[in-house]
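In: generate a structure from the sequence data that follows.
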Amino acid sequence: MITGTGVFCPNGSDVDEFWSNCLAGCGRVGRIPEHWLDHADLRSTLWAPLPELDLDGLGANRNERSQRDPVSLIGECAARQALAQAGHDLVLRDRRANAFGIPGVEAERAGIFVGTGIGGAHSFLGNFSHHLLGRAKREIEDLAGRLPPTMKEADELRMTGRRLVHPERFNAFAVSMLMPNATAAHLGQKFTFHGANVTTTVACAAGTVAIGQAFRAIQCGELDLALAGGCEYLRDDYGAIFRGFDIARTLVQDCSDPATANRPFDVQRSGFLLAEGGAGILCLEERGMALRRGATILAEVTGFAQTFDAHNMMSIAPDGRQVERMVRAAVADAGITPERVDYLNAHGTGTRINDAIESEVIARVFGPRVKVNSTKALTGHSIGASGALEAVVCAHSLAEQRTHACVNLQEPVADLAFVRSSGALEMDHALSQSFAFGGHNAALVFRRHQA
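Out: A predicted model of the protein is given here:
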């Protein structure tokens, strides 16, 4: 049972703002930091920036601010929202550690499942740049100071020194900040959960797989409650992560109206809009526990499946066979047939190859009937968090019987029932699917909860 959701992403710093902006068709597109262009010639200069993170409102203490990568802090932001929406109170158990417990929840039967593509890359790159450049920058400044101030070379040296950006110090907690499992570990410590604490690193499918693993743990009786989803933070001082995607020619191209650049499933699509990051967390509970405490149930997870292409590290297999097998397996796991799926939240990145193959698979499995949209058209692509944000959309779509439009879709790439305007949509079953670099495919099936 999904009893709570939380998000922190480009178009919303809380789930209410996020969902309202989704329904209103409001995304967020901005220019990358200007100084990144000092270090590389980039084909794309657009991305989806995150809102400012309110660490005071989050209650992060001084140690957490200095010892946690931003990916862990935005994960906590989303997790707190999910617990609050689920109706779980937090009770302070350890003031020094800033750790909490949840009354009525047996800690040994509560777990954390977090997906991420990269983990603490911000901390890794920041500390690496300090290690590499800190001494060199001081030497450049010293050399410039020993030259006559009127020399052209002195100004050029000073300008070079200013371009060497890095943190003021090397963080002694660098290792624990950059490790991919840091967010899951942080959440487990924060809420004092002693059950399974699992990190999934399968790139863009990570959030979807994490939720699927949590679903299985509750389904088999191992856990009563799980916080599950995905987190990513992709900013670095020099834009190196962005450049990697840019060189791979996967990103949206600049255009006269940046708001229309991100256009999944449109004939004129040019690539995906990379997000600065994001976090989506679901609170999943065993049915009996949720019903006993009178929780408001948004939706139910009923099916999960994953497959692997074994084709190419950067490209989906052109025949889409393993994607199709994964979708059919997830639907069968939910105990239904494809005809009963009413709504599909697609991977929908906006890349030319992915959208074309995904459209073909949807047509083969579901035909032109199922309603289809892409949440990435609104949020950008937050890599490991993307599937979790799309799961949040599925849960709220089922709970409210309405969903958002597939924005910027003018000339569809295929004859499918794309959601062209936000509004009411009668649905009992929804499916969300994710594909990832490396060849990982995963899908979740959700059901409308009816008391």
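
In: okay, CA-based contacts and neighbour counts for the rest of this
Out: OK.

In: leaving out sequence neighbours, find the closest residue to Val323.
Out: Asn441 (6.2 Å; Cα to Cα, 6 or more residues apart in numbering).

In: in contact with the spatially most central residue of the chain, which residues?
Out: Note on the chain: the residue nearest the mean C-alpha position is Ala385, at 1.5 Å, using Cα atoms, centre = their mean. By Cα atoms under 8 Å, 6 or more residues apart in numbering, the contact list for Ala385 reads 115-116, 204, 206-207, 229-232, 277-280.

In: helix/strand/coil for it?
Out: Secondary structure assignment for Ala385 (DSSP: H, G, I helix; E, B strand; the rest coil): helix.

In: how about the secondary structure of the closest residue to it other than its chain neighbours?
Out: Among residues not flanking Ala385 along the chain, Gly230 sits closest, at 4.0 Å (Cα to Cα, 6+ apart). Under three-state DSSP, Gly230 falls in the strand class.

In: and this one, so I can compare the two:
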Amino acid sequence: MTGLGLVTPAGVGVDENWKRVLSAVPTASADPALAGLPVDFSCRVPPDFDPAAVLGRRTAWRLGRHVQLGMVAAREALRDCGLDSSTWDGARVGVVMGNSLGGTATFEEQCLALRERGAQAVSPLFISMWGANMVAGHIAIDCRAGGPNLVVTTACASGGTALGVARDLLRSGTCDIVLAGGTEAALSRTIVAGLTSMGVLSRRSDDPPAAFRPFDVDRDGFVAAEGAGVLVLEREADARARGARVRAHISGYGGSADAVHQAAPDPEGSGFERALRTALSDAGLSGADVDHVNTHGTATELNDIGETRVLRRVLGPRPAVTSTKGVTGHCIAAAGAIEAVYTVLSIEHGLVPAVANLERLDPRIDADIVQGSARAMPVEVAVNVAFGLAGQNAVVVLTAA
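Out: Below is the predicted model:
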């Protein structure tokens, strides 16, 4: 990993994100676009974010929100790693992005146009603004990346899955450089209403900042969010040869399916355990080697209990465990990539962020959860976890450069 880029509710850019996550100050607030719904709050990218100013007015106008966020994060990641896309061999550069729901706001707007004004009112840009695949395509156009171009969709595991696929493109020799990550911008009324009906969202409309409470005894679900995270991946020898800063290594990856239920995670955690053990084996490490885990940590009953039980079973009591979603909200398909960036920063800075809003740890959770303030400690080996609807799991093992 040589380049990092972020656009999330915690800020635009990696530095802003890291400061906010270390502060453990939540970003959830009332959302006027959701007014009148049973859950009327969310975590949105800061309102001063202007995609037209970054991408150009004409370009931004043609893009769905999920593409705008992904492109801005990709540009930051490329700046961070020092690569010049005007001089590289684009045929050797791939793009692998995770996305789950595409341009949901665009879809709602065009459905309304069809219903109220007829077929002629539907925009010719509708399909290209809505499609989940368009984020990888537009990133490739923006930076002249002519290699494999993919969007992976494993629900909330998509960002983690994208990192695993990208790593394999490098290992196989198919690519020399891969931009990988995830993006999601699905804070539409229909999607939030659907998540509410599923029973996975917090109902604390009277106090949105305190709503998302991973591992807390009083948790009642997550807060929906938007965001994007992109990382530049290269083979180490190539990066060293050009004098790049190697920020961390993807040393292991494991993917699996629970194959149990369309919505609920496997109560035994067997699918997650397979992915975790596979990732550790791929990295040539044991559970005892892991210093830190950035969990999926959704503040739902089944996730928090099941996830930490598997961590204890496989890794033992040693790792410092956190969930950064209490600050950012749950960015759905982008979560795994965003949290991979935070995990890289934990390795670099020797700091593990505290879990926001954690006041009383659920006594059933047997793990070293970081509470109160960020913990200073050496982090040589870290695990990043992402789960998706229908039991799709992605685990990435990151190690210090």
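
In: TM value for the aligned chains?
Out: Superposed pair, TM-score by TM-score structural alignment, normalised by the length of the second structure: 0.95. Supporting alignment: 397 aligned residues with a Cα RMSD of 1.6 Å.

In: about what we covered before: aligned against the second structure, show me the partner of the residue nearest to Val323 of the first structure.
Out: In the second structure, the residue paired with Asn441 of the first structure is Asn393, using TM-score structural alignment.

In: that match: which element?
Out: Element membership of Asn393 of the second structure, judged by DSSP states H and E, is strand 392-399.

In: what helices or strands is that strand leaning on?
Out: If you count contacts as 3 or more Cα pairs under 8 Å, 6 or more residues apart in numbering; DSSP states H and E, strand 392-399 of the second structure packs onto helix 158-171, strand 249-257, helix 270-283, helix 335-349, strand 381-388.

In: for these, which one sits closest to Leu4 of the second structure?
Out: helix 335-349 (6.6 Å; Cα to Cα).

In: in the first structure, point out the residues matching the closest one.
Out: Going by TM-score structural alignment, helix 335-349 of the second structure sits over residues 386-400 in the first structure.

In: mean deviation, that stretch versus the second structure?
Out: Superposed on the second structure, stretch 386-400 of the first structure shows a mean distance of 0.7 Å to its aligned residues (mean Cα distance after the TM-score superposition for the first structure).

In: and the contacts of that stretch?
Out: With Cα under 8 Å, 6+ apart, stretch 386-400 of the first structure has contacts from 2, 5-7, 19, 204-208, 211, 229-230, 278-282, 298-300, 345, 347, 375-376, 403, 427-434, 444, 446-449.

In: dump the residue contacts of the match of Asn441 of the first structure.
Out: Counted by Cα under 8 Å, 6+ apart, Asn393 of the second structure has contacts Ala157, Gly255, Ser256, Ala257, Asp258, Gly271, Phe272, Ala275, Val385, Ala386, Phe387.

In: now Ala263 of the second structure
Out: Leu389, Ala390, Gly391.

In: in which helix or strand does it reside?
Out: Here Ala263 of the second structure is assigned to no helix or strand, by DSSP H and E.

In: same thing with Arg75 of the second structure?
Out: Using DSSP H and E, Arg75 of the second structure falls within helix 65-81.

In: and that helix, which stretch of the first structure?
Out: Going by TM-score structural alignment, helix 65-81 of the second structure sits over residues 70-86 in the first structure.

In: ok, back up a step: so which of the helices and strands packed on strand 392-399 of the second structure is nearest Ala320 of the second structure?
Out: So among those, strand 381-388 is nearest, using Cα to Cα, at 9.4 Å.

In: quick one: distance of the closest one to the chain centre.
Out: Taking Cα atoms, centre = their mean, to the nearest Å, one finds strand 381-388 of the second structure lying 10 Å from the centre of the chain it belongs to.

In: swap in stretch 102-122 of the second structure?
Out: Worked out by Cα atoms, centre = their mean, stretch 102-122 of the second structure lies 28 Å from the chain centre.

In: got the contact list for the residue lying closest to Gln81 of the first structure once chain neighbours are set aside?
Out: Spatial nearest neighbour of Gln81 of the first structure, excluding adjacent residues (Cα to Cα, 6+ apart): Gly6 at 4.7 Å. Residues near Gly6 of the first structure by Cα under 8 Å, 6+ apart: 14-15, 77-82, 279-282, 392.

In: go on, Arg189 of the second structure?
Out: Per Cα under 8 Å, 6+ apart, neighbours of Arg189 of the second structure: Ala33, Leu34, Leu37.

In: state the distance from the last one to Asp207 of the second structure.
Out: Just to be clear, that refers to Leu37 of the second structure. 15 Å (Cα to Cα, to the nearest Å).

In: from Arg402 of the first structure, how far off is His231 of the first structure?
Out: Just to correct that, residue 231 of the first structure is Cys rather than His. 26 Å.

In: quick one, which of these two is more surrounded?
Out: Between Cys231 of the first structure and Arg402, counted using other Cα atoms under 10 Å, the more crowded position is Cys231 (38 against 17).
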